[in-house]
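Peer 1: Got a predicted structure plus its sequence, pasted below:
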Amino acid sequence: MAGTGQPSPWQINLQGAASPVMESIHSFHFFLLVIIVAVVLLVLALLIVVALKFNEKANPVPSRTTHHTLIEVVWTVVPVLILVAIAIPSFRLLFLELDLPKADLTVKVTGHQWYWSYEYPDNGAFSFDSLMVAEADLKPGQPRLLAVDNEVVVPVNKIVRVQVTAADVIHSFAMPSFGVKIDALPGRLNESWFQATKEGVYYGQCSELCGKDHAFMPIAIRVVSEADFASWVEEAKQKYASVEAPAQVAQAEPAAGAVSSAR
């Protein structure tokens, strides 16, 4: 079975749920699986009956029946009922994902080629970049292609509003164990949310083909207690406030005479 927080070797099924949304996704998934298996078994049984009962040897004189009202009503009504049964929990799940509850904190996410930037506007407005740790620099316990130098930290059992955008091309912010997957679009601010119910480190990745290093922009979210989160915020304010912004050198416009002489 699949693990929680990151992929498992030879995994089957979705990653373990660590949020109410992902728990609902699990329930809907298993509900669909039951319907799919039932339909497949019904079709298989009908095929076996047809093959045994209506082959040339068992039925040398074929029936000339062209219409059967009851069968036609059944094969029209039953699929409609199945679709209605699927639609009701599907719409309920979509509403749960898209209806943002009142948030305890906000994390703004910006996708770049090819790394993520994070900002905490409710906790001091500090920000930082998060890049993948190279394989040669991995520490014991850090997963390959998923570990990052600066993890996102959030408190357990708190509602986190995630605001997602991009600085260059389309990216996609995806955290499987939280049931979050939302596109990051340049010039647009999309929103999602999660409520992590278990402490630990959870990993995701960009799920949009955004360029040559698409496979190397992971997401790491560490879920901690409320007290540990408060301590981390104070440390982060000092740590990331001391990081100097990259210098931008403006190019002076040439004088009118220089332009004329150049021409």
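Peer 2: Ah, there it is.
Peer 1: all contacts plus neighbour counts: C-alpha atoms, from now on.
Peer 2: Fine.
Peer 1: ok, how many other residues are close to residue 27?
Peer 2: A count of nearby residues for residue 27, using other C-alpha atoms under 10 Å, gives 14.
Peer 1: Tell me the secondary structure of it, please.
Peer 2: Three-state assignment for residue 27 (DSSP: H, G, I helix; E, B strand; the rest coil): helix.
Peer 1: want to compare, so here's the second one:
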Amino acid sequence: MKRNSIFYLLAIVMVTVFSAGLFSCNSDNEESNTDGSKRLARIVSEDIDTNGVSQNHGNVSLSYDSEGRVVSYVNSTQAWNYSDIIESRYQYGDDFIFNEEIEDRNTGYSQSLVIERHRYSLENGLIVADSITRTYDRGRRVKTYSYDDEKRLVAITTKSYGGSVYTTKFVWEDGNLIEMKDDSSVFSYDYTTLPWKKGVIADFRFVLDAFLWDAGYFGKRSENLLSKFEYRVDNSNVYGQYSYEYSFSNGFVSEIIERCKKSDGSISKTVSTLLWE
């Protein structure tokens, strides 16, 4: 899943998803997401570059079934040099979940259509495998998922169509995911004391479908709202640092400001407004 920063903020909103020093919000005593009848319906985002200039505008809309499960979302992004629309749909069975994502990108000079399909296998309500096909790939990728006794995800093993195998490991502490790592990269996470009750509200730069994680199909998720994360590539210095500020309305996260400090020291931000219905 998924590519641009606006989509990443999406994984930030549905379940929780987005600073240490930058966390300014309405204090750690603020209750978040208290009304269980409301669901995240829409996310409107704006990317602002290091010069304070607006670059991208995004709009995400979500639909649910009678059991409160996400059945579709549309993520549209408009930038000065391209437009991008991602449509994703979910189908739920007793022992499987099927997801199809269609991305239509238009740069003005070219247009591409990419389709990615996931068939998740379930055991005791948890995803244990994922068979993935994608336009232009030469074959199928297969992922298997491992959990500990507390139903926390601890490892994903991916086998590519070429036969190569690699593993992503997850480290937990005090009810929160604090590290995700593989052979080439490490992601480290810090949290506020605010509880993450519902709704994808932060960016883990995740290898998981954020909506399905929020719904419990990948086991337990973090207990608190994310405050910051950083990642390193090939055991190098910090490649990127992200921090998050939250605003609340009627107990729900209503705005998220993500700041990204890049390896060259420049800082950009994304402002997202969350609408609950």
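Peer 2: Looks like it came in fine. Remember, predicted model here, so these are calculated numbers, not experimental data.
Peer 1: now what about the TM-score between them?
Peer 2: The TM-score (TM-score structural alignment, normalised by the length of the first structure) is 0.26; 112 aligned residues with a C-alpha RMSD of 6.0 Å.
Peer 1: What ranges does the stretch 51-200 of the first structure have for its helices?
Peer 2: Ranges of helices in the stretch 51-200 of the first structure, per DSSP state H, counting those that start in this stretch, are 69-98.
Peer 1: An error on my part: the question was meant for the second structure.
Peer 2: Ranges of helices in the second structure, per DSSP state H, are 5-13, 210-214.
Peer 1: Including distance to residue 77 of the second structure, could these go into JSON lines?
Peer 2: Listed next are the helices of the second structure as JSON lines, based on distance: least, C-alpha to C-alpha, whole Å:
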{"stretch": "helix 5-13", "distance to residue 77 of the second structure": "8"}
{"stretch": "helix 210-214", "distance to residue 77 of the second structure": "19"}
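Peer 1: deepest of those, which one?
Peer 2: Most buried of these by mean neighbour count (mean count of other C-alpha atoms under 10 Å) is helix 5-13; its value is a mean of 26.
Peer 1: you'd agree residue 59 of the second structure is up against residue 76?
Peer 2: Yes: using C-alpha atoms under 8 Å, residue 59 of the second structure is in contact with residue 76, at 5.3 Å.
Peer 1: With adjacent residues omitted, what lies nearest to residue 185 of the second structure?
Peer 2: Residue nearest to residue 185 of the second structure in three dimensions, not counting chain neighbours: residue 233, with 4.3 Å by C-alpha to C-alpha, 6 or more residues apart in numbering.
Peer 1: Quick check: the one you found vs residue 41 of the second structure, distance?
Peer 2: Using C-alpha to C-alpha, to the nearest Å, one gets 35 Å for the distance from residue 233 of the second structure to residue 41 of the second structure.
Peer 1: now do residue 274 of the second structure
Peer 2: Distance from residue 274 of the second structure to residue 41 of the second structure, by C-alpha to C-alpha: 8 Å.
Peer 1: Looking only at neighbour counts, state which of these two leads.
Peer 2: residue 274 (24 against 17).
Peer 1: Contact partners for that one?
Peer 2: Residues near residue 274 of the second structure by C-alpha atoms under 8 Å, 6 or more residues apart in numbering: 13, 40, 41, 42, 43, 44, 253, 254, 255, 256.
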